[in-house]
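K.L.:
Got a predicted structure here, sequence first:
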Amino acid sequence: MAPAQRCPLCRQTFFCGRGHVYSRKHQRQLKVALERLLPQVRTGGRRGPWKPGGGDASEQGGPEGLGSESPARVLLSLSPFLPQVEAARKAIRAAQVERYVPEHERSCWCLCCSCEVRKHLSHGNLTVLHGGLLEHLASPEHKKATNKFWWENKAEFQMKEKFLISPQDYARFKKSMVKGLDSYEEKEDEVIKEMAAQIREAEHSRQEVVRSVLEVGFPRRSQSTSGSARPRRGLFSTWKVERNKQPSSLGLTAVLILESATSPRA
């Protein structure tokens, strides 16, 4: 009798060895699992693969021990990696170049190679989105590890091509990356020109404000000086003329003394 094994998909223990994966019940559970998996592969809406009874793959011990699992379990374990591969495939014909940010240092786990792979390709202050993952998927080492992984885990052969990038596709990605870099430089030049135009406009408006303030300030100052000095000089001259017209007190005293001296005494 074969040793007891646990099927995580059917959630039961069986004693027929690897022959359990060909049973009617297992195939029915496999079909249900794939129907749940396909929408997740297209949209990437879940953080982890589907698990009977709920939970993510991180709760089941990670990618270790896949060699003794069923094909359905292998496909479900690959589901977190599929959305990233599909997004990377979209970048083959239209590479996206962005300014580098620390978030571009993120890595993803390759189940076929059992290693972490940098998702993006960064150089200096620029980043090519999905460049690191595409470079890994196109490498000969990844192709060799993928063939070994598929043979050991008896996964569906039709899905293996989704995890490989041909040399022709990678060469096409390199050409689109060059075009993306050129378009990014053109956009940066346009942004710099717009910023320079805004700076010149701001400086021109500042000079206009300063000039208007100076033009308004000088006439007020001249009006204030001319309007305040002339009335003062006019009042002073008028007061001087009136003072000259009035007889002084000494003159009046002398006149009175002379009149009293010349007048006959009574």
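P.N.:
Arrived safely.
K.L.:
Could you use CA atoms for every contact and neighbour count after this?
P.N.:
Noted.
K.L.:
ranges for the helices of the stretch 1-150 of the chain?
P.N.:
In the stretch 1-150 of the chain, the helices defined using DSSP state H, counting those that start in this stretch lie at 24-43, 71-78, 81-90, 131-137, 140-153.
K.L.:
Quick one: closest of these to residue 231.
P.N.:
helix 131-137 (85.4 Å; Cα to Cα).
K.L.:
tell me which residues in the closest one are buried?
P.N.:
131, 132, 133, 134, 135, 136, 137 (16 or more other Cα atoms under 10 Å).
K.L.:
Can you tell me the closest non-neighbouring residue to residue 71?
P.N.:
residue 155 (5.0 Å; Cα to Cα, 6 or more residues apart in numbering).
K.L.:
still on that earlier bit, could the buried residues of helix 131-137 go into a markdown table alongside distance to residue 254?
P.N.:
As requested, those are exported to a markdown table (distance: Cα to Cα, whole Å):
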| residue | distance to residue 254 |
| --- | --- |
| 131 | 119 |
| 132 | 121 |
| 133 | 123 |
| 134 | 125 |
| 135 | 125 |
| 136 | 127 |
| 137 | 129 |
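K.L.:
Switch the helices of the stretch 1-150 of the chain over to a markdown table; also include distance to residue 178.
P.N.:
What follows is the helices of the stretch 1-150 of the chain, written out as a markdown table (distance: least, Cα to Cα, whole Å):
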| stretch | distance to residue 178 |
| --- | --- |
| helix 24-43 | 28 |
| helix 71-78 | 31 |
| helix 81-90 | 16 |
| helix 131-137 | 12 |
| helix 140-153 | 23 |
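K.L.:
one more structure, for comparison:
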Amino acid sequence: MEDPYSFCEICRINHTSGKKHSFSSKHTARLKTILKKFGSKISDSKKKLLNPVISKASSELSAVNVWCYMCSVEVKRHVADHHAIIMDAGLLEHLATPEHAKKVHQFFWENRLSKEQKKNYLVNEEGLDSFKEALKNALACYENEEETQLKKQAMKIKEIECTQTNVVNQKEEDLQITTQSEQQSGPSSGHSSGSWGNSSSGIKPHSKVQTEGVSKPHSKVQTEGVVYSDGLTFIGKSNCLPDGNVHTGAVPPWLRADDGEPTQTKPIGPTEQDFQEHLKKERKRKLNPARVGANFDRTSTNNPDWMPSFGRVWNSGRRLQSKQQYQRETGNWKKRKTMNGHHSGKY
């Protein structure tokens, strides 16, 4: 018994329509997009038959693959040759194989396509031979260009090395000259042999040195002089305050009161009253902000004639009666008559 189901490679579904499936709208739309997508790649590769393109070897280009819808196989698009990659060489070789030609004929017959479009998806042997001949010349030119680039890079490296050696030799010569001049000049005065080193910085000969009590073993030596140098800055004596400084136990300047401020200063940090107010605010913050009386101003003064907008607790009847009773007690009640003679009031 024959299987009623058949699988469509284009739509990727099983169907029971038979040959009618190739004429369905879904199948034709899918087939149109596939042929357009695959045909654009083939047309781009065919442009390189007469003008092969060679680029530097890279892992990304060598890993590019193309899916052939006619053969249902994956083909490498580019071919790696030593240190170069030949663009679209793998796809062109696949299009020229006889197996691909058979699959193209079968694909066109199953999908009821016109025979005129077959040549767009095939490459003849003559075109492949011309591609190989042009490829030889392109590879020779590419190798020559690579050699010239390598030679230029080698020349640049040699120039850099020469400059570096010249700089090192010049520094060594300068160092030898300075050592010879120091040896010829001999030992200098006591000042230059000290910690100052060069003669560019040190104490000038006109500086004064005053000594007091030299005969005593524990006497103090007071020196007065000016030191001159390109990288030094003179720092004079600082006039200390009469109260002393932080080293003598006096109050530091940043804790002293200003001239206009009183001597008594506020205690540092919050007081106990501030702490209690803070706790009160924290307790209120946890309450519901939409509660009754949350926005009531308790500091405002009320008029003695003020009456709440609700009736008295121990009275029965309407609120209007409570209001009238309250107004009678305060003496502000006036009987008002409307046009129809009824009594009325306002809250």
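P.N.:
Looks like it came in fine. Model, not experiment: these values are computed from the prediction.
K.L.:
Fetch the TM-score of the aligned pair.
P.N.:
The TM-score (TM-score structural alignment, normalised by the length of structure 1) is 0.59; 178 aligned residues with a Cα RMSD of 3.2 Å.
K.L.:
Find the pair from the buried residues of helix 131-137 of structure 1 with maximum spatial separation.
P.N.:
Top of the distance list for these (Cα to Cα): 131 and 137, 10.1 Å.
K.L.:
how near is the residue nearest to the spatial centre of structure 1 to residue 144 of structure 1?
P.N.:
What sits nearest the mean C-alpha location of structure 1, by Cα atoms, centre = their mean, is residue 101, with 7.8 Å. Here residue 101 of structure 1 is placed at a distance of 33 Å from residue 144 of structure 1 (Cα to Cα, to the nearest Å).
K.L.:
With residue 40 of structure 1 instead?
P.N.:
Distance from residue 40 of structure 1 to residue 144 of structure 1, counting by Cα to Cα: 27 Å.
K.L.:
who's more crowded, the two?
P.N.:
In terms of neighbours (other Cα atoms under 10 Å), residue 40 is the more surrounded of residue 40 of structure 1 and residue 144; the figures are 20 against 12.
K.L.:
Which among the helices of the stretch 1-150 of structure 1 is found nearest to residue 114 of structure 1?
P.N.:
helix 140-153 (9.0 Å).
K.L.:
equivalent range in structure 2 for that closest one?
P.N.:
Under TM-score structural alignment, the alignment places helix 140-153 of structure 1 onto residues 98-111 of structure 2.
K.L.:
before we move on, what about stretch 109-122 of structure 1?
P.N.:
With TM-score structural alignment as the criterion, stretch 109-122 of structure 1 aligns to 67-80.
K.L.:
Now do that stretch: distance from first to last residue.
P.N.:
19 Å.
K.L.:
the inter-axis angle of the top helix by length along structure 2 versus helix 25-46?
P.N.:
In structure 2, taking DSSP state H as the definition, the longest helix is helix 125-185. Angle, helix 125-185 of structure 2 to helix 25-46, by axes from the mean of the first three to the mean of the last three Cα atoms, to 10 degrees: 60 degrees.
K.L.:
What is helix 125-185 of structure 2 packed up against?
P.N.:
strand 54-56 (3 or more Cα pairs under 8 Å, 6 or more residues apart in numbering; DSSP states H and E).
K.L.:
For the strand it packs on, list every residue counted as buried.
P.N.:
residue 54.
K.L.:
That strand: average distance to aligned residues in structure 1?
P.N.:
Following the fit onto structure 1, the mean deviation recorded for strand 54-56 of structure 2 is 2.4 Å by mean Cα distance after the TM-score superposition for structure 1.
K.L.:
so where in structure 1 does that strand end up aligned?
P.N.:
Taking TM-score structural alignment, strand 54-56 of structure 2 hits residues 97-99 over in structure 1.
K.L.:
can you list contacts of the matching stretch?
P.N.:
Outside stretch 97-99 of structure 1, the residues that touch it by Cα atoms under 8 Å, 6 or more residues apart in numbering are 125, 126, 127, 128, 129, 177, 180, 181, 184.
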